[in-house]
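Peer 1: Below are the sequence and a predicted model for it; my questions follow.
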Amino acid sequence: MKTIHNESKHNESKRVQSKVQSRPLIAMIIIVGGLAALFLGITLSISLGAVNIHFRTVWEAVFHFNPDSSQHQVVRQIRLPRALAGAIVGAAFAVAGCIMQGITRNPLASPDLIGLNAGSAFALAVCFSFFPGMSFHSIIMFSFAGAALGTGIVYGISSISRGGPTPIRLTLAGAAVSALLLSFSQGLSIYFHTAQNISFWYAGGLGGTDWGIIKMISPWIAAGLVGSLVLSRSITIMSLGDDIAASLGQRTTLVRAASAILVLVLGGAAVAAVGPVGFIGLVIPHIARLLVGVDYKWSIPCSAVLGALLLVFADIGARVINAPYETPVGAITALIGVPFFLYLARKEK
């Protein structure tokens, strides 16, 4: 009997491997080429701004810092942390969306569409309104709690009807809950006179990011990225369906719980740093899977690199489009994400 069970499990494993498309060579090209492009993007991000700084000066400021030079100070204290934050946060949003789409098998799942961003934004509005002197570490904790609140409400509402949380129910519930929570957030900011301080943050932006913020969010996001790679095989199996995952011995409840924690850590830290920047977690995972297949061992790192690239270059566009004024980076990502969302919604019917 045990031999028959092992043989059945082996056959099921072979069937899963045949379903999982993987293009490791393309994935390696994307990762290596993407990192090179990311280095270029970070260099451009540091160089471009209200006052352009020559590449040579950027190099000297990074590797041969002169504290008496005003341009070196601008590079080190303002532009370099901003560019690095864009890369870190872009990777976090993209990987969070990748995990969500894999675990839920919902092509429309992303942090901004299922209430995570709005919940985190609401929690931060509460912080700014009632606890204005709160430390950034405490703000991140509030952001995690708000992310869990928003996501929990959306999944709770979409699960009430027969058939469970289908993609369309999740999307509709996410839109309604996000609108409600953002309305509460704006109401609090107006009543407590914090609207001017956080209005740009709501639109999403990297302005004002400093080394302190990077030091606070980097350990959380790094832990989330490493955890997602550790769970990548389980996420790949879960993306093929609960029946197949159970037949291969996956503890589906445990994998879902661990994945949910990773999404909350990645999304909550990212929103706390730059605000509810939308559509990165929706668009990038689809592009990654299209290029490298549905093996999450490759699609997760590719999503991280492509997400970092998107936010870094979107931030460059935000500063160049209407220079010397700054356009919210959330508006740039929305210009890319909304048409893609409409295309995806039509494709998935």
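Peer 2: Okay, I see it.

Peer 1: hey, let's count contacts and neighbours off CA atoms from now on
Peer 2: Fine.

Peer 1: buried ones in whatever helix or strand Gly330 lives in?
Peer 2: Element membership for Gly330 (DSSP states H and E) is helix 329-347. By 16 or more other C-alpha atoms under 10 Å, the buried positions in helix 329-347 come out as Val329, Gly330, Ala331, Ile332, Thr333, Ala334, Ile336, Gly337, Phe340, Phe341, Leu344.

Peer 1: So for stretch 140-159, what gets flagged as buried?
Peer 2: Quick answer for stretch 140-159 (16+ other C-alpha under 10 Å): 140-155, 157-159.

Peer 1: Second structure for comparison follows:
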Amino acid sequence: MGTRSVRTIGLVVLLIVLVAACGASIAIGSRVIPFGEVWDALWADRVSDSSEAAGIVQGLRIPRTVLGVIVGAAVGAAGAISQGHTRNPLADPGLLGVNAGAACAVVVGVYLLGITTPIQYMGFGLLGAIVAATVVFLLASVGRGANPLTLILAGTGLTVVLTAITSAIVLVDTASLDAWRFWQVGSTAGRGWDVIWAAAPFLVVGAVLAVASGYFLNILTLGDDVARSLGTHVVKVRVVGIVAITLLVGAATAACGPIVFLGLIAPHVARFVTGTDYRWVVPYSALIGAVVLVSCDVVGRVVARPGEVQAGIVVAALGSPFFIALVQSRRLAAL
């Protein structure tokens, strides 16, 4: 069986696993509902059916599942192109300051304007992510232009500054601290269709740019000088990549808060099947990210009934030992 056939079969398997995870997300929750009632509620008319099961399934679990899929896919794909552009196997989207920019903007919005709703967090978080990514690219472009090293240095430096501003605000304002603590853990709970529809356009555009970047990322892995000699406009490719990362992670982080580790581990898992071809690594990473986030969200609802553990915490708790084992196995796929 050829490599292409194996990769195609792998995508089909991931899609099947994702469908199963979505089914579990709709059927399982901190509130126990018999499967028969879940099935009836899934097809019920919300206008005429005012039952508790219909309200929970259609009003809470379905939007939560959809958000988990699109956010997990966005973070996974963004992690793949982040590692490709920085040529760093330990890079994740937060390395470019996107998460810190979103968090800082949300805290500033709470402190200065008193924002309180998820859709307001969404707007401010996305704006902060876009501004942070723009500043990182401009700083990295000073001198000889943006390259993997300057992007990492600029992102790290800006992250420190933004984190300091965020910390200063939450230390002096209780309302900002409460909002920041709730948003920072990373959760798909409590978000409705308004947040999903607000994030969707940015995620769609970012996904298109990410998939289209795959071919050029393969060339960039040869080095900037070789890429230029092959006719690739390196600056344009990096701009497109950073725009894709910003849209994907900015919208995802603004909607759910930062989901740590997901953008780091998904590309490594993908490379075990696909190798280093980014035309396959990016879509694989997206599907793996969606499967992991939705599955972790389900686990979080079950382990602490009648309460629940937020998805971001479960991802970090399960992802950390997995990644340590991956490193110790000395089988990290080369970039």
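Peer 2: Looks like it came in fine. Keep in mind that what you see is a predicted model, and the values were worked out from it rather than measured.

Peer 1: So after superposing, what's the score?
Peer 2: For this chain pair, the superposition-based TM-score is 0.85 by TM-score structural alignment, normalised by the length of structure 2; 325 aligned residues with a C-alpha RMSD of 3.2 Å.

Peer 1: what's the farthest-apart pair in the buried residues of helix 329-347 of structure 1?
Peer 2: Val329 and Leu344 (22.4 Å; C-alpha to C-alpha).

Peer 1: Quick check: the aligned residue in structure 2 for Val95 of structure 1 vs Ser295 of structure 2, distance?
Peer 2: Matched across to structure 2, Val95 of structure 1 falls on Ala77, judged by TM-score structural alignment. Per C-alpha to C-alpha, to the nearest Å, Ala77 of structure 2 is found 17 Å from Ser295 of structure 2.

Peer 1: next one: Arg279 of structure 2
Peer 2: In terms of C-alpha to C-alpha, Arg279 of structure 2 sits 25 Å off from Ser295 of structure 2.

Peer 1: Could you check which of these two has the larger neighbour count?
Peer 2: Ser295 (24 against 18; other C-alpha atoms under 10 Å).

Peer 1: Spit out the contact partners of that one.
Peer 2: Ala21, Ser25 (C-alpha atoms under 8 Å, 6 or more residues apart in numbering).

Peer 1: Repeat the analysis, applying 10 Å as the threshold.
Peer 2: Residues in contact with Ser295 of structure 2 (C-alpha atoms under 10 Å, 6 or more residues apart in numbering) are 17-18, 20-22, 24-25, 65, 68-69, 289, 311, 314-315.

Peer 1: and what of His54 of structure 1?
Peer 2: Per C-alpha under 10 Å, 6+ apart, neighbours of His54 of structure 1: Leu44, Ile46, Ser47, Leu48, Gln71.

Peer 1: Let me have the residues you listed in JSON lines, extended by neighbour count and distance to Arg233 of structure 1.
Peer 2: What follows is the contacts of His54 of structure 1, written out as JSON lines (neighbours: other C-alpha atoms under 10 Å; distance: C-alpha to C-alpha, whole Å):
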{"residue": "Leu44", "neighbour count": "20", "distance to Arg233 of structure 1": "36"}
{"residue": "Ile46", "neighbour count": "25", "distance to Arg233 of structure 1": "37"}
{"residue": "Ser47", "neighbour count": "22", "distance to Arg233 of structure 1": "40"}
{"residue": "Leu48", "neighbour count": "17", "distance to Arg233 of structure 1": "40"}
{"residue": "Gln71", "neighbour count": "18", "distance to Arg233 of structure 1": "46"}
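
Peer 1: how about Ser304 of structure 2, what's its match in structure 1?
Peer 2: Careful, residue 304 of structure 2 is Ala and not Ser. By TM-score structural alignment, Ala304 of structure 2 lines up with Asn322.

Peer 1: Helix or strand: which one has the closest residue to Leu96 of structure 2 other than its chain neighbours?
Peer 2: The spatial neighbour of Leu96 of structure 2 that comes closest, neighbours along the chain excluded (C-alpha to C-alpha, 6 or more residues apart in numbering), is Gly155 at 4.1 Å. Assigned by DSSP H and E, Gly155 of structure 2 falls within helix 148-172.
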